[in-house]
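S.K.: Predicted model and sequence below, questions to follow.
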Amino acid sequence: MAFLNAMNISASGLTAQRARLDVISENISNSNITRTESGDPYRRRMVVFEPRTQGSFQEIFNKTAFGGASTQRGVIVSEIVEDESPFKSVYDPTHPDADEDGYVMMPNVDLLKETIDSMEASRAYDANVTAFNAIKAMATKGLEVGR
């Protein structure tokens, strides 16, 4: 049933964007952590997405459109990577982690960037919910035809 495949694709998008929002929330909540277990400031994390199926559009289209086996499609979180951009140096001689010159190394988390990323992830999540509900409505209407 094709509508179930479409629901699975939307559901994979929902799961991926939820994971992205979780990582963004973690970044925001740790934006002032100057010392982790390793002794360095918190390093920003990013989510990397990957398509669930591999192959060109034409290969996937030929498999599914012309009676071939249906392949799982959608998106998955392939990994969560650390941002290697440099830490921010802030002058605060009263901070316990300040160096001899009074500078503290702060996490490489930019709150504006995280806010924009969270808005984007939220919009993508909402779009997947809308697509899922549209598919559900079409399936319901299709079942009503038989009445």
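M.R.: Sure, I can see it. These figures come from a predicted structure and were not determined experimentally. Numbering: from 1, shown residues only.
S.K.: going forward, measure contacts and count neighbours with C-alpha atoms only.
M.R.: OK.
S.K.: got a list of what residue 136 touches?
M.R.: For residue 136, the contact set (Cα atoms under 8 Å, 6 or more residues apart in numbering) comprises residue 7.
S.K.: Find the centremost residue of this structure, please.
M.R.: Note on the chain: the residue nearest the mean C-alpha position is residue 20, at 2.7 Å, using Cα atoms, centre = their mean.
S.K.: Enumerate every residue touching that residue.
M.R.: Going by Cα under 8 Å, 6+ apart, residue 20 touches 46, 47, 121.
S.K.: Go through these and say which is closest to residue 9.
M.R.: Nearest to residue 9 among these is residue 121, at 16.2 Å by Cα to Cα.
S.K.: okay, pairing it with this:
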Amino acid sequence: MGGIWQSLAISQSGMEVEQLRAEVAARNIANANVTSAPGMPLAKPLRVMVQQVGVGFGQALSRAESDQTPLGGVRAVVVESDAPARKVLDPSSPLADAQGYVQYAGVNTLEEMFAMTMAVRSYEANVTAFNAARSMMQKALDIGGKQ
């Protein structure tokens, strides 16, 4: 049963990362059209960096083949992007600089929508894997109870 518990934990870590990725994309989209006065800091787009926890796939496979519990999962770190500010010519804006440009956060809305869609799809895949492991665990308990 240890392997099933581990697969549940791995799926859960994946769901947590994808939820964070969707939240960050939503935050970036919300800040896409936010501007600031010349010389004032803009909202920085955020990025989710994912790193594996535990051993890699090859090591996990070796551990599983030798009847050891494969360890794994993922975790995320949120970092600021270094994307340059988006400049739009709008000399009538009170926030325009001396050349008539207004600066917006360096958010590409299309990329953020794609990231959000991918996060939702990945979250769904992790839910499917979680439910499959849970179903296997339930079947094992049912089989064990019939003896």
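M.R.: Sure, I can see it. Values in this document were obtained by computation on a predicted structure and should not be read as measured data.
S.K.: TM-score them against each other, please.
M.R.: The TM-score (TM-score structural alignment, normalised by the length of structure 1) is 0.88; 143 aligned residues with a Cα RMSD of 1.9 Å.
S.K.: Mind checking what secondary structure the residue nearest to the centre of structure 1 has?
M.R.: At residue 20 of structure 1, secondary structure determined by DSSP: H, G, I helix; E, B strand; the rest coil is helix.
S.K.: now it: how far from residue 77 of structure 1?
M.R.: 9 Å (Cα to Cα, to the nearest Å).
S.K.: Name the residues contacting each of those two.
M.R.: Residues touching both residue 20 of structure 1 and residue 77 (Cα under 8 Å, 6+ apart) are residue 47.
S.K.: Arrange the contacts of residue 20 of structure 1 in TSV, one row each, with secondary structure and distance to residue 111 of structure 1 as further columns.
M.R.: Shown next, in TSV, are those (DSSP: H, G, I helix; E, B strand; the rest coil; distance: Cα to Cα, whole Å):
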residue	secondary structure	distance to residue 111 of structure 1
46	strand	14
47	strand	17
121	helix	15
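S.K.: from those, which would you call buried?
M.R.: Among the contacts of residue 20 of structure 1, those classed as buried by 16 or more other Cα atoms under 10 Å are 47, 121.
S.K.: With distance to residue 96 of structure 1 as extra columns, can I get the contacts of residue 20 of structure 1 in a markdown table?
M.R.: Output for the contacts of residue 20 of structure 1, formatted as a markdown table (distance: Cα to Cα, whole Å):
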| residue | distance to residue 96 of structure 1 |
| --- | --- |
| 46 | 29 |
| 47 | 32 |
| 121 | 36 |
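S.K.: Now tell me what touches stretch 115-131 of structure 1 from outside.
M.R.: Here stretch 115-131 of structure 1 makes contact (Cα under 8 Å, 6+ apart) with 10, 11, 13, 14, 17, 18, 20, 21, 24.
S.K.: try stretch 54-70 of structure 2
M.R.: By Cα under 8 Å, 6+ apart, stretch 54-70 of structure 2 touches 2, 3, 6, 71, 72, 73.
S.K.: So for that stretch, what gets flagged as buried?
M.R.: For stretch 54-70 of structure 2, burial by neighbour count (16+ other Cα under 10 Å) applies to 60, 61, 69, 70.
S.K.: Stretch 111-131 of structure 1 too?
M.R.: Of the residues in stretch 111-131 of structure 1, 114, 118, 121, 122, 124, 125, 128, 129, 131 count as buried by neighbour count, 16+ other Cα under 10 Å.
S.K.: how about it, aligned to which bit of structure 2?
M.R.: Mapping stretch 111-131 of structure 1 onto structure 2 (TM-score structural alignment) gives residues 109-129.
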